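Asks: Kindly return the folded structure for what I paste below:
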Amino acid sequence: MTVTVTPTLEPIGQVLTPEEYDALPENSLREFVDGVVHVMATPTYWHQQVAQELRAALKGLKPMDLRVTGELEIRLGDTLRRNPDVLVVAAAGLDRGACRVLPEHVELAVEIVSPGSESTDRQVKPHEYARAGIPHYWRVEIDPELVVHTFRLGDRGYVETGVFTSGDVVAAPGLSWARVKVDELTDEG
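Replies: Predicted coordinates for the structure are as follows:
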């Protein structure tokens, strides 16, 4: 019996033009940073659980003109694409075949901090999202305990508007509809 192994088509670490990147198949979770392809690590169970529960909570609260999703790419620039863990997007900015969204359609981007992504999620991505004009950013810390940090776009980047822990209800200025109980973001809540 012969087994054929098909090599991956993912150009990890390669420099691509925006057109080459856009032509890649849509079956991989990746980011495009300064023209270089970065494949994202598989999130831990806990990371996935918190993301899933947050998406479910926001879906139940959102206005009719917004959509809640995950794993959609934000096109922040020709050579910069990011995949937040949770996105709240204007329905007008999406179609059924969408795998990318423009930042002007994004109302909220959420990153869940994982080992290996700490500095990117805490420093780099908020700067990129703010520069793109995304009005709200939430950072969710999951270790050692669940903490939700909320930010709103100001004149010179994001301004922290709240820190929420167990027992709290997230209340972010400008997102009055998004009142999420922190304890409901776990399978234990």
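Asks: only C-alpha atoms for contact and neighbour calcs from this point on.
Replies: OK.
Asks: centre of the chain versus the longest helix along the chain, how much separation?
Replies: For the chain, the helix that runs over the most residues, judged by DSSP state H, is helix 45-61. Distance, stretch centre to chain centre, for helix 45-61: 12 Å (C-alpha atoms, centre = their mean, to the nearest Å).
Asks: Specify the next element, helix or strand, located C-terminal of it.
Replies: strand 66-69 (DSSP states H and E).
Asks: For that next one, name the packing helices and strands.
Replies: If you count contacts as 3 or more C-alpha pairs under 8 Å, 6 or more residues apart in numbering; DSSP states H and E, strand 66-69 packs onto helix 45-61, strand 86-90.
Asks: so which of those gets nearest Gly77?
Replies: Nearest to Gly77, of all those, is strand 86-90, at 17.5 Å by C-alpha to C-alpha.
Asks: who's in contact with the residue nearest in space to the middle of the chain?
Replies: The residue lying closest to the centre of the chain (C-alpha atoms, centre = their mean) is Pro84, at 1.2 Å. Residues in contact with Pro84 (C-alpha atoms under 8 Å, 6 or more residues apart in numbering) are Gly70, Glu71, Leu72, Glu73, Ile74, Ala109, Val110, Glu111.
Asks: Please give the structure of this sequence too, so both can be compared:
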Amino acid sequence: MSVAPKASTPTWPTPPEGGWTADDLDRLPNLPPHTELIDGSLVFVSPQTIFHERAIDFFKWQLQSLAPAEFEVFREFTIDIDRQNRPEPDVVVVRGNVVKEPDQTRFPAEAVLLAIEVVSDDSVSRDRETKPLKYARAKIPHYWRVESEKGRAAVHAFELEPTTGAYTSVGIFRERMKIDAPFPLDLDLTKIKTRHEQSE
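Replies: Okay, the predicted model is just below:
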């Protein structure tokens, strides 16, 4: 007589009925870094590319140096959209008055001026479809999607259209990004390169 094997205990978090909530993201133990909450489900990120890392660094520091004093710029920091959605933009510009405590882990969506996503192989549909829809519904005024074209950056910039509540394109930028909103910027996008290109 054979004995049925015992069911193994899963090593990953088992969601409660109705899915996880934004508050759960701070309470769940041993989550991988940069875990997001999308529609009540935990989303884990895959290892990132050099392009992804360099693009985030570029926009974080460029925007920090050019943003008006009342704004602050953060990389990979979650924002509260609603009870079941707490995404983590790659770069986010927020009103400085919401930056309060050293152990703070999130910002309210209404304080966000600009959200930037750098597209990875595993995030294409989220960054092109899911997240912009949610950011628009949360009334985040500006959204940029950064894509790699043969290792070079192409920035798809969007602005919230108040009458429709949807994003409208304000341009696709390669090599140079000169734009007046959310504040005046003139960025040399050719500086986002791989190490090999930088050494040439």
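Asks: By neighbours, which of the contacts of Pro84 of structure 1 wins?
Replies: Among those, Val110 has the most neighbours (other C-alpha atoms under 10 Å), with 26 neighbours.
Asks: Against Val50 of structure 1, how distant is that one?
Replies: Taking C-alpha to C-alpha, to the nearest Å as the criterion, Val110 of structure 1 is separated from Val50 of structure 1 by 11 Å.
Asks: As a check, name the ranges of all strands in structure 2.
Replies: Along structure 2, the segments classed as strands by DSSP state E run 36-38, 41-43, 71-75, 78-80, 91-95, 106-108, 112-118, 142-149, 152-161, 166-174, 176-179, 185-188.
Asks: out of these, nearest to Pro29 of structure 2?
Replies: Closest among the strands of structure 2, using C-alpha to C-alpha: strand 41-43, at 12.9 Å.
Asks: still on that earlier bit, may I see the strands of structure 2 organised as CSV, with distance to Thr21 of structure 2 added?
Replies: CSV is the format used below for the strands of structure 2 (distance: least, C-alpha to C-alpha, whole Å):
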stretch, distance to Thr21 of structure 2
strand 36-38, 8
strand 41-43, 9
strand 71-75, 22
strand 78-80, 10
strand 91-95, 21
strand 106-108, 13
strand 112-118, 20
strand 142-149, 24
strand 152-161, 26
strand 166-174, 25
strand 176-179, 37
strand 185-188, 36
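Asks: For Thr9 of structure 2, find the nearest of the ones you listed.
Replies: Nearest to Thr9 of structure 2, of all the strands of structure 2, is strand 41-43, at 18.6 Å by C-alpha to C-alpha.
Asks: Give the buried residues for that closest one.
Replies: Neighbour counts over strand 41-43 of structure 2 (16 or more other C-alpha atoms under 10 Å) mark Ser41, Leu42 as buried.
Asks: Show me what that strand packs onto, helices and strands only.
Replies: Strand 41-43 of structure 2 packs on strand 36-38, going by 3+ C-alpha pairs under 8 Å, 6+ apart.
Asks: In structure 1, what stretch matches the strand it packs on?
Replies: Strand 36-38 of structure 2 corresponds to residues 31-33 in structure 1, going by TM-score structural alignment.
Asks: how close does the matching stretch sit to structure 2?
Replies: By mean C-alpha distance after the TM-score superposition for structure 1, the fitted stretch 31-33 of structure 1 averages 1.1 Å away from its aligned residues in structure 2.
Asks: and for that stretch, what are the contacting residues?
Replies: Tyr21, Val37, His38, Val39, Met40, Glu73, Thr79, Leu80, Arg81, Arg82, Asn83.
Asks: repeat for stretch 70-80 of structure 1
Replies: Counting by C-alpha under 8 Å, 6+ apart, 17-18, 29, 31-36, 55, 81-87, 98-103, 128-129, 132 sit against stretch 70-80 of structure 1.
Asks: What subset of those is buried?
Replies: Buried among the contacts of stretch 70-80 of structure 1 (16+ other C-alpha under 10 Å): 18, 31-33, 35-36, 55, 81-87, 100-103, 128-129, 132.
Asks: returning to what we had before: mind checking what the residue nearest to the centre of structure 1 lines up with in structure 2?
Replies: Aligned partner of Pro84 of structure 1 by TM-score structural alignment: Pro89.
Asks: on that earlier part again, rebuild the helices and strands packed on strand 66-69 of structure 1 as JSON lines, extending it with distance to Thr165 of structure 1.
Replies: Listed next are these as JSON lines, based on distance: least, C-alpha to C-alpha, whole Å:
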{"stretch": "helix 45-61", "distance to Thr165 of structure 1": "13"}
{"stretch": "strand 86-90", "distance to Thr165 of structure 1": "19"}
